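A.B. asks: for reference, the sequence and a predicted model appear below.
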Amino acid sequence: MLFNSISYLLFSPLVFTIYWLLKKKLNIQNLFILIASYFFYACWDYRFLVLIIFSTLVDFFVGIQLNKQKTPGKRRYLLAISIFTNLSLLGFFKYYNFFIDSWVEFTSIIGLNINFNTLNIILPVGISFYTFQTLSYTIDIYKQRIKPTKDLIAFSAFVSFFPQLVAGPIERASSLLPQFKKMRNFNFIQARSGIELIIWGLFQKIVIADNCATYVNTIFTNYENLNSLSLILGAVYFAFQIYGDFAGYSNIAIGSARLLGFDLMQNFNYPYFSKNLGEFWRRWHISLSTWFRDYVFIPLGGSRLSRNKTIRNISIVFLISGLWHGANWTFIFWGAIHALFYIPLLFVKKNTHHSRSSISVHFKDFLKISGTFITICLAWIFFRSPTINTSFDYLKRMFTNMNFQLQYLTIERYNIEMMILIILFVGIEWFSQQKEQPIYGKYRLLKTTSILFFILVFGVYSEHSDFIYFQF
């Protein structure tokens, strides 16, 4: 069930109405959320409900036993059960064929002819997200940061909470789980901000991401026949496609949760206005980057050790982050590119600074923002391309063709149409940096009406509906 579908448009108000009719019965409310979440997930593929239920039960009972057990060795054994169970499920469904194909290719290079059979494995939607969410729960109990819950219904609802189930934000138990254990009262201001976030998220998805996708697919499919300008624009369009797509999903998820009285963490903070890659990763997919910081980077030693070990730790995090995004060497290479440009910030000690951008900016800062955005766009080419060789060929043609005439694409559109739309989008976000999203502030009704108009108009031309991050 897609957020931008008619089915969700019917599902959401129905859930909202029944949910608030049960407002004085917390346990029944949580049970209803659980049933609604399982139904929501079953709309993708009911067979994979078994996986999420199994993962939920394992971590629920492991969490209880971790709290009871005081022997360090037995506590490590219990944690290993949780980690092994979750990562095994993730590894099998997401990476089995990738590792088999990579191993066969490697053995053929060194002269061995080994055959392994790959399987026709369907990737369960959201497995990368809810796996990390449940893992953080057991790890935090092991580290004695939180106490386990004995309420199976509340915990199951926390794991499967439908607004953020399939593509995040990846919530921590310390933040979201307590919200399931206390009475929630309807708050008009919270609900209004939720509706506004949903509307802005739909604008990002339908107006920006889906229209960019039309151009991106045409340009990346026919890049051999296009000039430098079109290839540059293809990379820029994809940057806005993936941003509008994922930030749009996150905003709809956060907004939907607010309608039910829950607060989810902010997942994007105007990332393309960052002055360096360190700042970018504190603004982009915040729930994932902080997860890797807390559960991979810091346990490896973080930046407390020698500079060489810090570089090693950063490299590991970015490579794992790349692999998390998909079972393809292009994603790993994308992660390596970010590590390569991030590491030099250590030497100039600019990797930890993050100041919220203001509307007025000095020319020097404008150059930094532009340089960072260009670096990000070049890296996105590897993320979007099917192979590394294709990525390099795309870059080669982009830098050697040197033809900058505006081309009429086979989709019967000029690039100028999309360029105007992106400039409008950038302008809106630039003047909204001090707010969670552009609708807030003065003239809310006028801005809401205008954005709804854009959604209705451009929704007619939109040809893409799936969210990119569903494949991760």
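C.D. replies: Structure received.
A.B. asks: please make it C-alpha for all contacts and neighbour counts, starting now.
C.D. replies: OK.
A.B. asks: what separates stretch 114-126 from the chain centre, distance-wise?
C.D. replies: Distance of stretch 114-126 from the chain centroid (CA atoms, centre = their mean, to the nearest Å) equals 23 Å.
A.B. asks: what residues sit buried inside it?
C.D. replies: Under the neighbour-count criterion of 16 or more other CA atoms under 10 Å, stretch 114-126 has 123-126 buried.
A.B. asks: likewise stretch 67-81?
C.D. replies: 67, 75, 78-79.
A.B. asks: got JSON lines for those, with secondary structure too?
C.D. replies: JSON lines is the format used below for these (DSSP: H, G, I helix; E, B strand; the rest coil):
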{"residue": "Asn67", "secondary structure": "helix"}
{"residue": "Arg75", "secondary structure": "helix"}
{"residue": "Leu78", "secondary structure": "helix"}
{"residue": "Leu79", "secondary structure": "helix"}
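A.B. asks: got JSON lines for those, with distance to Phe180 too?
C.D. replies: Shown next, in JSON lines, are the buried residues of stretch 67-81 (distance: CA to CA, whole Å):
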{"residue": "Asn67", "distance to Phe180": "20"}
{"residue": "Arg75", "distance to Phe180": "27"}
{"residue": "Leu78", "distance to Phe180": "25"}
{"residue": "Leu79", "distance to Phe180": "24"}
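A.B. asks: and here is the other one:
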Amino acid sequence: MLFNSVEYLVFLPVVFILYWYLNSKALVARNVLLLLSSYFFYGWWDWRFLLLILLSTVVDYFCGIYIEKGNTKKLKLIFLWLSISTNLGILIFFKYFGFFIESWISLLNSLGYQAVSYWTMNIVLPVGISFYTFQTLSYTIDVYKRKIPAEKDFIAFSVFVSFFPQLVAGPIERAKSLLSQIKKRKNFKYSQGVSGLRLILWGFFKKIVIADSLAPHVDRIFSNYSNLHGGILFLGVIYFAFQIYCDFSGYSDIAIGTAKLFGINLMVNFRFPYFSRNISEFWRRWHISLTTWFRDYLYIPLGGSKISKINSVRNVFIVFAVSGLWHGANWTFLMWGVTHAVFYLPFFLTKKNSRFSKIVAWERYLPTIKEVLQIITTFFIICLGWIFFRSETISDAFRYIERMVFDFHIPYSYRSGIEYVVIIVILDWLLRKDENGDLSVLDEINRIFRWVIYLFFGFWVMSSFNTYEAPFIYFQF
């Protein structure tokens, strides 16, 4: 079920009313409702793939218990690797099997062997599999490391795995945070409800008004890049940069806002990434839940930066490469990750990757000239990576770049999407101090004027709402 669908606009109020109608002491009943609602939400797309979620849930539930009960380190490791192999096995089969086989066949053909693709098959990629797989993996790893106790409540654990607001595109939550909230008795708080609805409205605005308006321009430019001027291609990648940002951060806002309606706080996933002053700051502000996951469960276990310089550099490239492949089974995603690693490396080697903890112009209305140049330079580097991310093949990406550097004439007909870029940049700048991701900065505005803003954006979203339900970009990952 899509957030931006009529079905969801009916589904959410019904679940919300039933949830708070249940007595606050009936925690089990509330969690059963959340579990059934989450399965219904996911099963609306294809009920058969609920079996995969159930399999991950059952395996990790029992693995967590037996890891905790294990008398020896060897026994604990056996159940840890059972969890890891099961989850990654499912992920690799559904997401990467065809890619590996086709790549192998292409390699053999390039060497002169006429390989026949007996093993290729049309495997449907389950929505959200990369997200809930990583979420459950973090649970068993944390149990093994004794960071959290094994969960004995199967219903609560099942809700942790399948909680519908963040099930298909994150944020990727940790059990220590989400599971503890699921098991906590709570009463409805008006302020939290208002905060949730405000975030949902903001998310719908970014998705429906901005991202979906830019999408046709992006599709037209990238699909016909060989026949267009370089200036148009330059505009196309800028449009895509803001399309994917508003699409994905819009989803995260709706997910976080929806969770707040049920008294649950999810982690912030975006902190105005396009105002970053270098690539390392960008990765602290973009898809934060995934970035921190790779830091905690891949980079640090590999040794992090507490080993030799050459091995630390190796770890950086591994993390960015795996992050690229996490997004999809295509060499373009790998190239996207490696490109970011190359630009990240100078800051890592000079130990400047931790600069800029606060958003730009934190105590000022406007940035300095130096900050403007830093932001523009960083944004252009990010856009270079987006070309690989959006292109069908690496060859397409390089040809796109080649054509983009020549002839910067932009016909007037291709400028119709610029206003959406300008709008979101201005709004993000005004909201940039919202480090907590709850739009609390709006509370500083006069109440009447604040409600005028809500109504204005609400009408804007409704007027832009299309009967065609455009899926979120990150659903494919």
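C.D. replies: Nice, I can see it. These numbers were taken from a predicted model, which means no experiment stands behind them.
A.B. asks: re the thing from before, would you turn the buried residues of stretch 114-126 of structure 1 into CSV with secondary structure?
C.D. replies: Output for the buried residues of stretch 114-126 of structure 1, formatted as CSV (three-state DSSP):
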residue, secondary structure
Leu123, coil
Pro124, coil
Val125, coil
Gly126, coil
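A.B. asks: pick out the most distant pair among those residues.
C.D. replies: Leu123 and Gly126 (8.7 Å; CA to CA).
A.B. asks: residue contacts, the alignment partner in structure 1 of Ile123 of structure 2?
C.D. replies: Here Ile123 of structure 2 is matched to Ile121 in structure 1, going by TM-score structural alignment. Applying CA atoms under 8 Å, 6 or more residues apart in numbering to Ile121 of structure 1 gives the contacts Phe93.
A.B. asks: shouldn't Ile121 of structure 1 be within a helix?
C.D. replies: No. According to three-state DSSP, Ile121 of structure 1 belongs to no helix; its state is coil.
A.B. asks: the counterpart of Ser323 of structure 2 in structure 1: helix or strand, and which one exactly?
C.D. replies: Under the alignment (TM-score structural alignment), Ser323 of structure 2 maps onto Ser321 of structure 1. Per DSSP states H and E: Ser321 of structure 1 is located in helix 307-325.
A.B. asks: so which elements touch that helix?
C.D. replies: helix 329-342 (3 or more CA pairs under 8 Å, 6 or more residues apart in numbering; DSSP states H and E).
A.B. asks: so for the helix it packs on, what gets flagged as buried?
C.D. replies: Those would be 329-339, 342, for helix 329-342 of structure 1 by 16+ other CA under 10 Å.
A.B. asks: after it, next one along is what?
C.D. replies: helix 344-347.
A.B. asks: report the contact partners of Tyr394 of structure 1.
C.D. replies: Taking CA under 8 Å, 6+ apart, one finds 223-224, 231, 381 in contact with Tyr394 of structure 1.
A.B. asks: just checking, it is part of a strand?
C.D. replies: No. According to three-state DSSP, Tyr394 of structure 1 belongs to no strand; its state is helix.
A.B. asks: against Asp365 of structure 1, how distant is it?
C.D. replies: 29 Å (CA to CA, to the nearest Å).
A.B. asks: just Ala36 of structure 1 next, same as before
C.D. replies: 47 Å.
A.B. asks: residue in structure 2 matching Asp245 of structure 1?
C.D. replies: Asp245 of structure 1 maps onto Asp247 in structure 2, by TM-score structural alignment.
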